[in-house]
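A.B. asks: I would like to see how this sequence folds:
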Amino acid sequence: MAKQQSRGFHHACSHQAAQQLHGRDDVKERIIKEILCDTNHVNSCTIICIVAGSGLGKTSLLHVLHNDQRILDAFDKRIWIHMTDKFDKLKFFWKIVEYAIHDHCHITNLSFLEEMVKEELADKKCLFFLDDAEIEDRDFWFSALQVLNSGTKGNVVVIATTSTTVAACTGGATHSYYLNPLSEDNNVTLLQQYACIDQDIQSNPDLMKIAKKFVTRFGENPLNLKALGGLLSHSDTVPLDKLKFEQNNVPCLQLCHDLLPIHLQHCLAFCSLFPKGYIFDKHYMVVLWISQGFVVPVEGRELEDIGIGYFSELLCRSFFEYSPSHSDTDDKFVMHELVFNMVVSVSYNKYFRSEDNLTDIPESICHLSLVSSQIQTVQLMSRTEDLKDLHTLLVIQPEHQQYKTSFPTIILVGLGDFFLKFTSLKTLDLSCTEIEELPSSIAALRRLHYLSLNSTSIRALPSELCSLSNLQTLEAKHCRFLAELPDDTKRLVSLRHLHLGKELGFVRLPPGVGQLTKLQTLPVFHVGHGCSIGELRSLDNLRDCLLVAGLENVSNGGEAREAGLKDKQHLQDLTLQWQDSSIDDDDDDDDAEDVAEQVLDSLQPHPNLQELAIRRYEGSRFPPWMESSSSLPSLVSLTLDSCFSCTQLPAIAQLPSLKFLSVRKTYDVQRLSNGKHGDGVIKFPSLELLNLWEMYGLEELFEASDDGGDCPRLKKICISRCPDLKRLPCVPSVVELVLHCCDELPDIPELVSLRSLRIEGFHGVSSLSLPPGLPALKKLEIRCCDELSSVSRLSELTGVERIKIVRCPKLDWPRSN
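C.D. replies: The predicted structure follows:
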């Protein structure tokens, strides 16, 4: 009977879609109304408090609010902060600064930090989402809100908490919302969505009976139903008679865990090494799982693809969720607190996370992580003296995000002896540690599959490292002192991933790197210093992104052709880069332009390529393959940067998939489209975003067709420092226009869909005349126009909901709420 009833359940999802609400639409709309309410234009920011138990959907609600288009239109900044158990004022302000500068903040002077936050919030209307805010300290909230009030009027703070007293601690929330458990109907709908059931449960009595059993037993918490739905969606038959819900006292999440395939249980257990609230990068986790042997090989498939499938299944089963502070396309994920606690509880005997230097490490563990937010010294041998074996050592920063300038938080002592003792290590991550060299005893780690030295002060890698024939991943990103790899790097025959990027300069690759034919990841390849472009010839397994720099060191087209880029079908993102000509100005080489043209002509990529960037190109013309829709049928993004000698862009208007086009510092180009297209042919049929910077000779974009059929999908245009551009074409689909640092406003035609217009940096302009025919305009922003004293037609924009004028000292305009 159970087998027959289960036929309504089937696996039909590769992963769950972004956060969706069930039964919370009413409260969502009420909160949005409060956020957007005109009474928010007062000196004190509005505080909205959402209170509910763990797993009842607070974060899902915040996520939906965060991404609502009405919110996007109304605020300059949205700042999401996940408040961990150990949050204080310093960490709170750190997070705001880091969110603003996209880099690590190491300032410890609280007063200075507060001033930095105030400066960042000045002239900006901000919306703060504070998730898991459990701090019941009035002094904390008084100080925090005092700083948040320093910005533009109308700031809003939305707090999600399980504590009923947090609202009072803030000084009294403007509005409080208490989330109750979902109704039975909403629970059934939720279960149906996550179980991927192919028919309406309500219309099937048998399925409805099963669903009600689930809801009755586990329906108080939606997270349980999501996990159960994921379990059902991945089961060919559901052993309902074995589960015996009425008698089974095993917690729901643990039950769903225990019914996982063993390889997925191993992958989940590994996640317990990371701190609560950590933001997981999907690809990073997959590489770690592979290093431990958790990913089971399948003939004809790459391990990485299999591992991605594992992650997607765990996501579908609700063990992972999309990170609410990232875009759903960023591949960043979080683990719900209840799931995390369950994973820790079932893996404690083999996995241990040390978050201080005092707790004893159990002797039974095989996987160890060290987590620290403050600088401390760890005596490795004394800390691990009771351990008999160790397969993993990870040094993890609790900030949940690795920044380029991350500062070391742990000083490891005794690394050499540690390597000699634990020769079974498979995974070793020493990122962000105070390490300048690796001991030669690294050679003892014959089973090592993964080694990361990111953001360290390492100056050289020992030659002994090259004896590790099983090493699959070597990372040394943002190591500012590392200049080159050992000469025998070619002996790392199992290497699949080699990450060496840094902000300034590059890490020299030795001759023979082309023998590493299993390489899939090599983000940066610099030609020169003994490493020829021909080393790329045999690396046909390269995937994702590749930057080929130092192309000025390639002597002719034949040499460039040896790279075999046309055969690299897995590459998605390719950058071709010459050296900045100002660094080495050699006027004696009259053939440099011709050579550059030959080289670029010979670097034609595979038709599967999706993103292409060409930087500092020294030629005056682009090759024919850039103009052919058959050569670049899948190209989505094209960037042309600092191509100073070019007077004409390639005929790219017919590339069928091109969505994003950015052109910068092509000073002599007069027209974006060079006219090599037949009459009646739609130009840029897929283009959505157009960025043009510092094109001082640009006079027009293209001659738009009379019927307005060109660029039918173009949504956003950004133009900066294009002083000769006199007019824009009529593109009815454009919804956002940004004009920056020009001498005068170009003629803007009737843009019937334009919702947002931003004018900035017109320093010498004393008057502006806004264009007519903007019926959809909702947001107007004018910034940093020092001499601007009048704006005509401003009063005609009756449909505009928000006007923002900043740093225009001579402009007198009627200010009102």
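A.B. asks: contacts and neighbour counts: CA atoms only from here.
C.D. replies: Fine.
A.B. asks: you'd agree Phe245 is up against Arg217?
C.D. replies: Yes. Phe245 is within contact range of Arg217, at 6.8 Å (criterion: CA atoms under 8 Å).
A.B. asks: need the strands for the stretch 301-450 of the chain, in chain order.
C.D. replies: Along the stretch 301-450 of the chain, counting by DSSP state E, counting those that start in this stretch, strands occupy 321-322, 332-334, 351-354, 367-371, 376-379, 392-396, 410-413, 427-429, 450-452.
A.B. asks: What is the last one packed up against?
C.D. replies: By that I understand strand 450-452. Counting contacts by 3 or more CA pairs under 8 Å, 6 or more residues apart in numbering; DSSP states H and E, strand 450-452 is packed against strand 427-429, strand 473-475.
A.B. asks: Next, the structure of the following sequence, for comparison with the previous one:
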Amino acid sequence: MAESFLFSFSTNLLIKLSSLVSKEQSLSSGTLEPDLRKLEATLSTIKAVLLDAEEKQAHNQEIRFWLWKLKYVLYDAEDVLDEFECEASRRQVEKPKVTSFFSNFQFKMSPKIKEIRKRLDEVEGSMSKFNLSERTDVRRVFSRSSFEDNVFGREGDKENIVNLLMQPGEMESFSVIPIVGIRGIGKRTLAKMVYNDERVDKNFELKMWVCASDEFEVSKLMKEVSTSANGKKLFMVLNDVGSESLVHWNDLREILMDCARGSKIVVTTNSNQVALTMGTVPAYVLKGLSHEDSMLLFVKRAFRDGVEKNYPNLIKIGDEIVKNCGGIPLVVKTLGSVLYQNTYKHEWMLIKDSQELRLLERGTGDILPTLKLCYDHLPCHLQRCFAYCSLFPKGYRFTSDYLVHYWMALGFLASSNETEELEDVGLRYLKELFSRCLFQDIEDNGYCFTFKMHDVVHDLATSVTPRECSRDSLAPKHIAQIVRHFSFVDIQHSEKVAELLKNLRATRTILFPSLQSKNVTQSFVSSCVSNSRYLRMLCLNGLRFEELPDSVSSVKHLRFLDLCSNSVIEELPESISKLYMLQTLRLCGCSGLKKLPSNMQNMINLKYLEITTKERRLPQNGIECLSSLRHLHLSDCHHLVTLPDKMQSLSSLNTLILQGCYSLISLPCSIKHLKRLEKLVIYNCPELNLKMDLQDKEEEHCLNVKVFMINGLLELVDLPQLILQGSAKTLEYMKIEACPSLKALPEWLANLTALQKLEFGSCPELSCLPNGMNKLTSLKELKIQNSPILSESCRQNWKKISHVKEIHLDSAIASSKLYNYLINE
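C.D. replies: The predicted structure follows:
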């Protein structure tokens, strides 16, 4: 893999250097300032030509070797600069008595800075012979306000498949309908349309969707089928089945024989051999979109609604581009996204005349080179973040919060604006990648996004991933030494993984992204912890072990620690509180955890915290002292009876999630002081009373909550006035679900003038919406499910909600204009 991402890498380093120079300048001694300034100047000079060098390296091996040397200087420079951040945090906590903040530390670091300077000067000295030009990254940054996945031209195909599903069962219990087509043609999209069709819901007792790409997970699937599908009429989609999965088919077939007669399996595949082997009926061959439908999709992705009519010259060029796309929806919408809001004719012509598109026009069937056009048009900082996603397996469902914190832990996110939170930077990056159709199945859960990568887009990410990333590879030691990021999907031979990691001191990432409850030895855990001095991210999610070694405190650069789903660990070492740089700590699913460390207040950089614990009360002077904390998630803390009283100290808290806290009775009144709280989510806390004492009745309680979601509050009879009415000008999304005691809504609900989306589900006693709903002029979507009385009330009093653009009433989706037309007729 050619050396890449150095422009983004150097940009982030310069931001760190600039900040450090400013700090040094403010110190009385400032002994390091001259060297740091020279380092900054040299790096700025090199950065100016990096884009030209990265482009020319493909045809110049000497430039490629020069970039390789530069990369390892930058890695070492980042580690040295990180030492300053670690020391600053340590001194903030331990407060040593020294006359100058960095006096002793400066003396220790001076030789390291000089060494980096010397190596970087050598790199700069050899730069002149390459005749490189200075360039800036002019690739555009944009993001859409919505990320709907538009589908055109597949209604006929959907009807054909649904008709096959409705046919009577054969002699065997089930029949298999293969959908065959080339990659990117829309097989998954078609299967999804069929899967969500109401006729399928009515005709089958059970539905299952299985992503068979990369790993078939046959044992997990067979267990699920045998326990839940036995004797039932089943509809299953096996998405993206490859020829390597055929070895498991006979085993799965045997279990499926126990399903009720008339069960149907839809298989999507690129392989005719798979279709012949698995199918019981002739394969449905999915063809490309018509030119007309392709143009509709292209225009939808390339222009904002209605703007295309102002650019007839671009539409003509777009028509030529679409003709060469072969009717492949993934290519059409990706190229349309590349050109979104771009009105420069010459850039459209570059796409039309590109070599990659010509290859596709010749019928090669390989869409990867064409998709790389999208990657090539990404700004450098997005290329780096996108490529990192290749460490996760195909079919993996990402969560926005976690992915953003991965990037943050590894230093991929940076902003010259000191007031901008890095989490917000990461979310902006993510939305830009959404806009370019590099992720699919995007679901907005209110407080986070979940999404997947199309398999061919995953192949694209893998093809551009640098050599320092390794997924599921037990590389020879001399090769592994250059790997910085390790991801292991399978650790059947954990002793070999442990041996590999034992001597790798430059590792930044150790990741186990999709393991399910795997027992490992203490020596294995120690090998992950003890030897990687510069480790930034350690994800042991799904691994079961009884103790985290004390030596974890020596990994002082660690930003992300994930111990989720470890049901056997009972306590954490107190030394974990010495991880002063830690930003993310995930302890969800640690159901055996008896107590938290007593000095968690020392984790002064902790921003994201998930906890499962057996404690009745959280330790005093612990979590409530974390002024940097932005996200707090208490999950399945069954014995927890109260939250900390002094929550007002959580001055940065943005998101609070309470889930499965069965004994929790009330929220502390101090929640009214959380002025930065934007998302409050409460699930399955049946005893929780949200009615809080306002105390000072004359005090103005102004909160800024934007998302409010509650589910499973069995005793709830009133909505919390303090939280909701106090957020009247900011609340955008409210979801009330499984609250059987809620019978009426307050009249002040109509004061929530910023509300855009309102949902009710499984509230059987709720009788009507309050008067004044017409005041909610920002309301765009109203959704009511499993609440028949409320749904009927809305139908009877349509004028209350006629201004809402989209209305869902107990499975019936209504457009207000259509409904008005029907009732007037």
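A.B. asks: Which one, of the strands of the stretch 301-450 of the first structure, ends up nearest to Met626 of the first structure?
C.D. replies: Set against Met626 of the first structure and scored by CA to CA, the strands of the stretch 301-450 of the first structure come closest in strand 332-334, at 33.4 Å.
A.B. asks: quick one: the closest one aligns where in the second structure?
C.D. replies: Under the alignment (TM-score structural alignment), strand 332-334 of the first structure falls on residues 450-452 in the second structure.
A.B. asks: That stretch vs the first structure, average distance?
C.D. replies: The superposed stretch 450-452 of the second structure is, by mean CA distance after the TM-score superposition for the first structure, a mean 2.0 Å from where its aligned residues fall in the first structure.
A.B. asks: follow-up on the earlier one: could the strands of the stretch 301-450 of the first structure be laid out in JSON lines, adding mean neighbour count and distance to Ala122 of the first structure?
C.D. replies: JSON lines is the format used below for the strands of the stretch 301-450 of the first structure (neighbours: other CA atoms under 10 Å; distance: least, CA to CA, whole Å):
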{"stretch": "strand 321-322", "mean neighbour count": "24", "distance to Ala122 of the first structure": "31"}
{"stretch": "strand 332-334", "mean neighbour count": "21", "distance to Ala122 of the first structure": "30"}
{"stretch": "strand 351-354", "mean neighbour count": "21", "distance to Ala122 of the first structure": "40"}
{"stretch": "strand 367-371", "mean neighbour count": "23", "distance to Ala122 of the first structure": "35"}
{"stretch": "strand 376-379", "mean neighbour count": "15", "distance to Ala122 of the first structure": "36"}
{"stretch": "strand 392-396", "mean neighbour count": "23", "distance to Ala122 of the first structure": "34"}
{"stretch": "strand 410-413", "mean neighbour count": "18", "distance to Ala122 of the first structure": "36"}
{"stretch": "strand 427-429", "mean neighbour count": "23", "distance to Ala122 of the first structure": "40"}
{"stretch": "strand 450-452", "mean neighbour count": "22", "distance to Ala122 of the first structure": "40"}
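A.B. asks: out of those, which comes closest to Phe87 of the first structure?
C.D. replies: strand 367-371 (15.5 Å).
A.B. asks: whereabouts in the second structure does the closest one align?
C.D. replies: So strand 367-371 of the first structure sits over residues 485-489 in the second structure, by TM-score structural alignment.
A.B. asks: Other residues contacting the matching stretch?
C.D. replies: The contact list for stretch 485-489 of the second structure, computed with CA atoms under 8 Å, 6 or more residues apart in numbering, reads 391-393, 468-473, 507-515.
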